[in-house]
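*Asks:* I'd like to go over a predicted model; first the sequence, then the structure.
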Amino acid sequence: MRTKIIATIGPASRSHEVLSRLVNAGVGIFRLNFSHGDASMFVELIGLLRELERESGRPLTILQDLSGPKIRIGEIAKGALSVSKGDRLLLGPAPAPADNRPFIPFDHPAVLAEFEIGDRVVLSDGGLQFRVVDKGPNGTFELEANNNGMITSRKGLALPGKSVKLAALTAKDRKDLADGLALGVDAVALSYVQTPDDIRDAKEIIRAAGRNIPVIAKLERQNAVDRLDEILAETDIVMVARGDLGVECPLPELPAMQKRIIRACNRAAKPVIVATQMLLSMVNSPSPTRAETTDVANAVLDGADCVMLSEETAMGSFPVETVNFMKEIAMKAEELHFELQRLREPDVGRGSADFLAYSACLLAEKANADAIVSHSLSGSSARLISSRRPQQPVYAITPDPAAQRWLNFSWGVFPEGGDEGISGHLERAEAFIERCPDIPDGADVVITAGQPKPGDTPRGTNLVKIYRK
């Protein structure tokens, strides 16, 4: 399978037994959701994942997902508030003493400053929708309910179509990131990214800690999608976070938006993750719906590098079965991908590294090679090869464990350590081919490597050749 699967860890999957089964089922990336706690909650789990990494003999990637500036209402009196269509309610920091209208506590001055009469206000991930009809006393606003529902405490609030200037990294996120880096996380996802500065802020914290891990920009705001090219220039990976994005934009626009984001990421050679409700019915059911299987397949056909499971593996009754279903769907979609797709040239203006990667894929296609082996200290050459979507598996040889775990996000790439007792990069790649049991004797393999002149330091990939095992 070329498509990578990300599994969120929660109560249903924290045990050694379930995690081991998830690894055997094909999961290489494990998501830790910091919205529901801090680093102290994950110390034991991270140790367990490193133990499984040693047992399995393959790199496992630990993804820290920061909570970000989730805009939430306060505590509802008596815990819940029933709302019927047409009801009028007040929302704000505090109600007037003699006002008996239902009240939603909300004390976010920066967000309230953006409220205007006629605005849409959405609660509970789109489950409850309101319209701002008037200004009330004490900095409150009067809302009219557009549908029936129940409001409970601490639910998320969104203003679709409005740009609220909140930094992606909160004080909690900064502490969580520093603590996560100290614990050894391999990647970090930023929630509610709006500008390239959000990515730069996170990278500054990572550099200050002496680490080099990928930053994932979660696209959950319309204004982030509007600035996609700028964000792509800064970020390492993109996540199409369809939950909040589906609240921000009209739902009929979401499928086309997802396809455009994936296409832009593919062209920029940046891995892209599709997330949210992919196999949600499998939280309680041993099999998915027809629509869900089609959704996963379409994400693969669109060009997603990774597909992500959230509640399905964190709290569902069938975490391993869900991964197995996702793997089968992805593999069938990949078969169709190879029937329909042709090798794509890099866009005009791309650098020599892009064209070397394309040349390697073209050579592998024309020579009917069995595999591509890319020796790359940083992993960047393998990521460029992955972005071309070759039919051959791509074995990425790098001695850097951090680079190996980074490469778990790239479609079709299988990271390997290589023999560090061999100094030459080309010789190291050839030695890997000779001992790799998945490459048969007599097979032709395309190798890419950075082969420096004697005495020189490596300067990136400068060699493409065919090697016969």
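*Replies:* Received the coordinates, thanks.
*Asks:* When you work out contacts or count neighbours from here on, use the C-alpha atoms and nothing else.
*Replies:* Will do.
*Asks:* Show the end-to-end separation of stretch 447-458, please.
*Replies:* One end of stretch 447-458 to the other measures 16 Å (CA to CA, to the nearest Å).
*Asks:* residues in contact with it?
*Replies:* With contact meaning CA atoms under 8 Å, 6 or more residues apart in numbering, stretch 447-458 is reached by 360, 372-376, 424-426, 429, 459-467.
*Asks:* Make a ChimeraX selection of whichever of these turn out to be buried.
*Replies:* Only the buried entries of these go into this ChimeraX selection, using 16 or more other CA atoms under 10 Å:
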select :360,372,373,374,375,376,425,426,429,460,461,464,466,467
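*Asks:* what about versus this one:
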Amino acid sequence: MIWKLAEEGMNVARLNMSHGDHASHQKTIDLVREYNAQFDDKVISIMLDTKGPEVRSGDVPQPILLKEGHEFNFTIQRGVSTHDTVSVNYDDFVNDVEAGDILLVDGGMISLVVISKTKDTVKCQVIDGGELKSRRHLNVRGKSANLPSITDKDWEDIKFGVDNQVDFYAVSFVKDAKVVLELKSYLESCDADIHVIVKIESADSIPNLHSILSASDGAMVARGDLGAELPIEDVPILQEEIIKRCHGMQKPVIVATNMLESMIDHPTPTRAEVSDIAIAVREGSDAVMLSGETAHGKYPLKAVKVMHSVALRMESSLKPTNNSPPVPSSVYKSHMGVMFAFHATTMANTLNTPVIVFTKTGSMAVHLSHFRPSSTIFAFTNEQRVKQRLSIYQGVMPIYMDFSDDAEESFTRALQILTSKKLVKEGEHVTLVQSGAQPIWRKESSHHIQVRKVQG
């Protein structure tokens, strides 16, 4: 199934550490690695998503029906499950809430208002009822739990990720940059080359957005909890703002949660869901993400196919813009690689050619991606880790290839790979980008753009 998902368009496999154990996740990692070993031009990256400081209700023998207007209690006493009271897994829950607070279950599937509290119990009145099942996620509107962003369990999972050389961490409920810097310091001590994606999903993260994004390697707009802790009407505005900020910093951004929620149970999406994917693409998201649709849904392959086809169709309708680059002018003027990527994109768009770039670090492919050329960026690299990481960037198709000391020989082999796989055709033109000392065969600094015709 994992291989089939990849063939339908999956680029990244996310390991949700809120579910399963290390043994089950190890099986997934092994299957992904087995897939990757088969191809030079296809890749599935691995993202480990930490559980984070989730506040959840306890286990119940059977769902409890909460009716509008009725009273219901949450207690920090463990193991309690009656018709009107259930446990929570967070000892400071009573201290974190006040009378009048709105408590949301599963992002708002059930809502309650806090009436009063004792030393160990929060008394509520049901606003919107429903069935309360075991271990449901709890949020307080406008508040974040006073828990560390990286818990003891998360550190164990992070170590598991280091041992398995995952490509990305998605860190849940990041509230400030200190969390990111602490994790990066740990990774440096382990000599682990893993990028940190911050999940923007808590009310506390918004005032610190700039410093959090600056410290990170990219962001995820986790709209579920974000819409539970903040007014739901703010979520689309925040989504657009986070995407713009990431573009300004040349960092990848993922839009996640509820994108094809109806396809968990149905074979076709709602038209609103299709529009949601299209909007995320139009706003400039590098990636769009599925959760329950593929984790436990009835139609995982169809969900990926819908997401992939909608994204491709939306991308094809977008007209390239060769105006001011989406990075600060100071960066554009001072960074030769950024300037070259901008002009290479302008040339590729004008001539309607794909872009070929040779990269050992991935940086030029990233620069090109953020200028959004209208054609594919074929990023050839001789570093497997770079190939793995580039899969998350919009428009980039990473391909592994050993570089030759002769630049022409490497270019010829790259074209042979592309023509053999029918990715480019004989007679068409390609834009070749060489910048700085990135081509491994060049020791001196050189910057130039070429347009070449594909020969048979």
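*Replies:* It's in. All figures in this text were calculated on a predicted structure; none of them were measured in a lab.
*Asks:* Got a TM-score for the pair?
*Replies:* TM-score for the superposed chains, counting by TM-score structural alignment, normalised by the length of structure 2: 0.89, backed by 444 aligned residues with a CA RMSD of 2.7 Å.
*Asks:* picking up where we left off before, next step: the contacts of stretch 447-458 of structure 1 restricted to strands.
*Replies:* Ile372, Val373, Ser374, His375, Leu463, Val464, Lys465, Ile466, Tyr467 (DSSP state E).
*Asks:* and of those residues, the nearest to Glu339 of structure 1?
*Replies:* Nearest to Glu339 of structure 1, judged by CA to CA, of these is Ile372 at 19.7 Å.
*Asks:* What residue in structure 2 is paired with the closest one?
*Replies:* Counting by TM-score structural alignment, Ile372 of structure 1 corresponds to Val355 in structure 2.
*Asks:* Just confirm that match contacts Phe378, I think it does.
*Replies:* Yes: counting by CA atoms under 8 Å, Val355 of structure 2 touches Phe378, with 6.0 Å between them.
*Asks:* mind checking which helix or strand the residue nearest to Arg78 of structure 2 when sequence neighbours are not counted is in?
*Replies:* Nearest non-adjacent residue to Arg78 of structure 2, counting by CA to CA, 6 or more residues apart in numbering: Ser87, 5.6 Å away. Using DSSP states H and E, Ser87 of structure 2 sits within strand 85-87.
*Asks:* ok, now Cys265 of structure 1?
*Replies:* helix 254-267.
*Asks:* residue contacts, the equivalent of Asn16 of structure 2 over in structure 1?
*Replies:* Alignment note (TM-score structural alignment): Asn16 of structure 2 maps to Asn33 of structure 1. By CA under 8 Å, 6+ apart, the contact list for Asn33 of structure 1 reads Thr8, Ile9, Gln64, Asp65, Leu66, Ser67.
*Asks:* Hmm, Ser214 and Asp176 of structure 2 touching each other?
*Replies:* No: using CA under 8 Å, Asp176 of structure 2 makes no contact with Ser214, being 10.7 Å away.
*Asks:* Can you check which part of structure 2 the helix or strand immediately after the helix holding Cys265 of structure 1 in the chain sits on?
*Replies:* Using DSSP H and E, the helix or strand that directly follows helix 254-267 of structure 1 along the chain is strand 272-275. Strand 272-275 of structure 1 corresponds to residues 253-256 of structure 2 when matched by TM-score structural alignment.
*Asks:* how much does the matching stretch stray from structure 1?
*Replies:* Its matched residues in structure 1 lie on average 1.0 Å from stretch 253-256 of structure 2 after superposition (mean CA distance after the TM-score superposition for structure 1).
*Asks:* Tell me which residues of that stretch come out buried.
*Replies:* Val253, Ile254, Val255, Ala256.
*Asks:* for the ones in strands among the contacts of stretch 447-458 of structure 1, which one is nearest Asn284 of structure 1?
*Replies:* Ile372 (40.6 Å).
*Asks:* What residues does the closest one make contact with?
*Replies:* Applying CA under 8 Å, 6+ apart, the residues contacting Ile372 of structure 1 are Ala360, Cys361, Ala364, Gln392, Pro393, Val394, Tyr395, Val445, Val446, Ile447, Thr448.
*Asks:* Superposed on structure 1, what's the mean shift for whatever helix or strand Met397 of structure 2 lives in?
*Replies:* Taking DSSP H and E as the criterion, Met397 of structure 2 maps to strand 396-400. Compared with structure 1 after the fit, strand 396-400 of structure 2 shows a mean deviation of 0.9 Å (mean CA distance after the TM-score superposition for structure 1).
*Asks:* once aligned to structure 2, how far is the helix holding Cys265 of structure 1 on average?
*Replies:* Helix 254-267 of structure 1 sits 1.6 Å off on average (mean CA distance after the TM-score superposition for structure 1).
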